[in-house]
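K.L.:
after the sequence you'll find the predicted model.
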Amino acid sequence: MRAPRTPRTLLAIPVCLALLTLVRTGLPEHSPVAARTAAGRSVRTVLTRLVTRGGAPAAALLADDASGSRFMSTGTGMARSDHFRAGSVTKSFIATVVLQLAAEHRLSLSDSVEDHLPGLVHGAGNDGRRITLRALLQHTSGLYDFTRTTGGAVPVTAPQALRIALTHPSTGRGRYAYSNTDYVVLGMIVEQVTGHSYATEAERRIITPLRLTGTSFPGGRTSLPSPHGRAYAADGSDVTELDPRVAGAAGELVSTLADLNRFYAALLGGRLLPSHWLREMLDTRAAHGAYGMGLFPVKLPCGTTVWGHNGRISGSYVRSAATVDGRHVLTFRVNTGGVTDPALEPALLAAEFCPRTP
């Protein structure tokens, strides 16, 4: 004899009671969802402070991890799909191209600048015979930063930028000193080795394979692709129109939040460089922990170290950071040249990457 059937209404009673309990008590205190919700609130709070305390007209971020993508914005005029100027984030792309060429044995990091650009780097104590490609990548070349003279506001060709730098004495070969000139020279070397511009090589090797459809090297084009918002100088003037030759291979890139996240996830995830060369990129010993090759680390209060780069150019400040495996990545931006409160950037990174219990 079969057991009598239990009416569906009786089966529904315990389910309803369980749901009512969840409604009354909320998520378990230490559940991953609750922790992520609390972290999201913390991230949004810091993002808002970029506007209320950091002097930015608007701010936005996109985070990607195993749980998916999260976009947030504050202020007005920023959309997830906007194109913007990425400034020195360009250096991560240029360094990747150079390391790919090294992996292909088309150049060596121990090559001197003189080997590729004979007679070009000399004067005021600077000597291209004693500057290696590794030193350029790590900012230990001693070459003066040409933007300290131009203010990042004067369009120049690569040879002009180098000539400006060579009117100044070396800042100390072998000592870490961030210099945009280093990456302008690397751009010239990429062209000498490949016969193509650094932009063409980056497009072929990175942008096209990763389908970074919002990323480009604009050359001398002063307008941004659509869609885009407005960009403002510190005095509030509109600087959306800008000649990217103010930065060249050191900061020309235009991109989107999603594209930068995809790039750093692929780079740190091992999709763009063989493991040996990725380890070289992350080696910060020459810069005493401050810089690798087109990437730099930040150790957060919780012990997590994130890797990435920032970018500052007139009307735009961008910061990308990712875990060393590339599985968790964040890019945030503001539509002015910087954030006036320096504590906000590390606070935002900590809010995103440090596990948090509500």
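P.N.:
Everything's here; your move.
K.L.:
hey, let's count contacts and neighbours off CA atoms from now on
P.N.:
Noted.
K.L.:
how close does S141 get to R333?
P.N.:
Applying Cα to Cα, to the nearest Å, the value for S141 to R333 is 30 Å.
K.L.:
swap in F263?
P.N.:
Remark: distance between F263 and R333 (Cα to Cα) = 16 Å.
K.L.:
counting neighbours, go ahead and name the busier of these two.
P.N.:
R333 (31 against 23; other Cα atoms under 10 Å).
K.L.:
moving C-terminal of the helix or strand N261 falls within, what's the next helix or strand?
P.N.:
Using DSSP states H and E, N261 sits in helix 257-268. Moving toward the C-terminus from helix 257-268, the first helix or strand encountered (DSSP H and E) is helix 275-281.
K.L.:
helices along the stretch 151-300 of the chain, start to end?
P.N.:
158-165, 180-194, 198-202, 257-268, 275-281 (DSSP state H, counting those that start in this stretch).
K.L.:
pick the most buried one from those helices.
P.N.:
helix 257-268 (a mean of 23; mean count of other Cα atoms under 10 Å).
K.L.:
so what does that one touch, helix or strand wise?
P.N.:
strand 58-65, strand 316-323, strand 329-334 (3 or more Cα pairs under 8 Å, 6 or more residues apart in numbering; DSSP states H and E).
K.L.:
and the angle for it with strand 329-334?
P.N.:
Counting by axes from the mean of the first three to the mean of the last three Cα atoms, to 10 degrees, helix 257-268 lies at 140 degrees to strand 329-334.
K.L.:
now the angle between strand 58-65 and helix 257-268, please.
P.N.:
40 degrees.
K.L.:
burial of R356, as a residue count?
P.N.:
When neighbours are defined as other Cα under 10 Å, R356 has 19 of them.
K.L.:
surely it meets R41?
P.N.:
No - using Cα atoms under 8 Å, R356 is not in contact with R41, being 10.9 Å away.
K.L.:
what about the nearest residue to G119 once chain neighbours are set aside, neighbour count?
P.N.:
Among residues not flanking G119 along the chain, G128 sits closest, at 7.6 Å (Cα to Cα, 6 or more residues apart in numbering). Burial of G128 is recorded as 21 neighbouring residues (other Cα under 10 Å).
K.L.:
what's near enough to touch G128?
P.N.:
112-114, 118-122 (Cα atoms under 8 Å, 6 or more residues apart in numbering).
K.L.:
take this one as well and set it beside the first:
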Amino acid sequence: MPPLRTLMAIPVFLALLLAPVTAGSASSTEATNPFLSQFVTKGGVPAAALLDRDGDDVHFAAAGRGITRADHFRAGSITKTFIATVVLQLAAEHRLSLSDPVDRYLPGLLRGHGTDGRRITLRALLSHTGGLADFTTVTRGAVPVTPLQAVGISLSLPSTRLGRYSYSSTDYVVLGMVIQRVTGHSYAAEARRRIIIPLRLTGTSFPGARTSLPAPHGRAYTADGADVTELDPRVAGAAGELVTTLDDLDRFYAALLSGELLPSRWLREMLNTRAAHGAYGLGIFPVKLPCGTTVWGHNGRIAGSYVRSAASIGGRHVLTFRVNTTAIRDPDLEPALLAAEFCPRHG
């Protein structure tokens, strides 16, 4: 899920800078506590929470009811950064090449409606420039599907132009299939072995068909208030299956951006946005904030949950925030929060 309106929320940002801060408050997270409550009052969400790590300083803040730091929640398209990391690790091990066509691994899978897997490379899937239509435009993230069903839905829709950036969850469903073909293991098993276990992400899992969340967890709601805490993760698969926690996502993005998960050459590949004309790297995207700082990360939306992780290059400063509903009513709140956390304050 690419940036929403994640660039210039300057009026809200300036209002935040001018807001009074409690005497003696030194941390950026403490300063944004009053602002976080706007996700409830202006954004229309039941509850919001954030976890900010800046070096050795770690700060948690929450607004609304029924949300805690330890909660497990669905992370939606943040799953894509995990999948991309696995693919890049396989490339670093010379088990695949990003310039390989999909047909090399999944012969004949991508055929129809202007789509040809002999011309679509793995890099194009990673950067959303392969032209595959997004299957979720039909399923609306509410219908569980197998990977083959997701691809079939995609192929029944008009493709976009090869080489043009067009965000599509189908790309990462196919990459999940490639991982299995190359390794002999599911994308979930490879992500556990390569990322979750080494980083000790004890709250992170790929639940498969399990509809319940691990304890502890709060409730999850659609925009109209329906309770969707129970959800079949196969509505998203390799494009959005992940269940995780605030602490684990901060740890993951800090490790990724610091080079702990990828050799430097392959981290540079991940952060290369040329294929998507600056909009997206490989499973991660940049946002340039009003102060000129650029942060890297991803967002994720799935029924009952919206999540955003962002980190500085090097991974020293990383922020994850979440709300326990599908959508935020005011789209200016997210960029303003990122600016408040990552832009230096003066005076």
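P.N.:
In hand now; what should we look at? All values derive from a computational prediction rather than experimental measurement.
K.L.:
so how far is A92 of the second structure from Y105 of the second structure?
P.N.:
17 Å.
K.L.:
compare these two (neighbour count), which wins?
P.N.:
Y105 (18 against 15).
K.L.:
tell me, stretch 231-246 of the second structure lands on which residues of the first structure?
P.N.:
Under TM-score structural alignment, the counterpart of stretch 231-246 of the second structure in the first structure spans residues 242-257.
K.L.:
thinking again about what came up before, which position in the second structure pairs with the residue nearest to G119 of the first structure?
P.N.:
G128 of the first structure maps onto G117 in the second structure, by TM-score structural alignment.
K.L.:
coming back round to it: out of the helices of the stretch 151-300 of the first structure, nearest to L61 of the first structure?
P.N.:
With Cα to Cα as the measure, helix 257-268 is the member of the helices of the stretch 151-300 of the first structure nearest L61 of the first structure (7.1 Å).
K.L.:
how close does the closest one sit to the second structure?
P.N.:
Compared with the second structure after fitting, helix 257-268 of the first structure deviates on average by 0.2 Å (mean Cα distance after the TM-score superposition for the first structure).
K.L.:
can you get me a residue count around T305 of the first structure?
P.N.:
Using other Cα under 10 Å, T305 of the first structure has 16 other residues around it.
K.L.:
isn't K288 of the second structure right up against V295?
P.N.:
Yes - with contacts counted by Cα under 8 Å, K288 of the second structure reaches V295, the gap being 6.5 Å.
K.L.:
higher neighbour count, those two?
P.N.:
Neighbour count, other Cα under 10 Å: between K288 of the second structure and V295, V295 has more, with 23 against 16.
K.L.:
and A310 of the second structure? What does it align with in the first structure?
P.N.:
Checking TM-score structural alignment: A310 of the second structure goes with A321.
K.L.:
OK, contacts around its match?
P.N.:
Applying Cα under 8 Å, 6+ apart, the residues near A321 of the first structure are 264, 306-309, 329-331, 349.
K.L.:
nearest to T167 of the first structure, of those?
P.N.:
Nearest to T167 of the first structure among the contacts of A321 of the first structure, with distances taken as Cα to Cα, is H309, at 28.5 Å.
K.L.:
give me the element the closest one is part of.
P.N.:
Judged by DSSP H and E, H309 of the first structure forms part of strand 305-313.
K.L.:
what packs against that strand?
P.N.:
Using 3+ Cα pairs under 8 Å, 6+ apart: strand 305-313 of the first structure touches helix 90-103, strand 296-299, strand 316-323.
K.L.:
so what touches the first one?
P.N.:
In other words, helix 90-103 of the first structure. For helix 90-103 of the first structure, contacts defined as Cα under 8 Å, 6+ apart pick out 107-109, 137, 183, 186-187, 190, 198, 201-202, 205-206, 249-253, 272-274, 277, 293-295, 308-309, 311.
K.L.:
ok, 6 Å please
P.N.:
Helix 90-103 of the first structure is touched from outside by 108, 250-251, 253, 294, with contacts defined as Cα atoms under 6 Å, 6 or more residues apart in numbering.
K.L.:
which bit of the second structure covers that helix?
P.N.:
Counting by TM-score structural alignment, helix 90-103 of the first structure falls onto residues 79-92 of the second structure.
K.L.:
mean deviation, the matching stretch versus the first structure?
P.N.:
Mean deviation for stretch 79-92 of the second structure: 0.1 Å (mean Cα distance after the TM-score superposition for the first structure).
K.L.:
report the buried residues of that stretch.
P.N.:
79-90 (16 or more other Cα atoms under 10 Å).
K.L.:
now stretch 58-78 of the second structure
P.N.:
60-64, 67-78.
K.L.:
go on, stretch 203-211 of the second structure?
P.N.:
Neighbour-count burial for stretch 203-211 of the second structure flags 203-207 (criterion: 16+ other Cα under 10 Å).
K.L.:
that stretch: end-to-end distance?
P.N.:
Taking Cα to Cα, stretch 203-211 of the second structure runs 16 Å from one end to the other.
K.L.:
which bit of the first structure covers it?
P.N.:
Under TM-score structural alignment, the counterpart of stretch 203-211 of the second structure in the first structure spans residues 214-222.
K.L.:
check stretch 172-186 of the second structure too.
P.N.:
Under TM-score structural alignment, the match for stretch 172-186 of the second structure is residues 183-197.
K.L.:
and stretch 145-157 of the second structure, by the same measure?
P.N.:
With TM-score structural alignment as the criterion, stretch 145-157 of the second structure aligns to 156-168.
K.L.:
contacts for the matching stretch, please.
P.N.:
Contacts for stretch 156-168 of the first structure (Cα under 6 Å, 6+ apart): 123-124, 144, 146, 245-246.
K.L.:
find the nearest non-adjacent residue to the most centrally placed residue in the second structure, please.
P.N.:
With distances taken as Cα atoms, centre = their mean, I78 lies nearest the centre of the second structure, 2.2 Å away. Leaving aside its chain neighbours, I78 of the second structure sits nearest to G300 (5.1 Å; criterion: Cα to Cα, 6+ apart).
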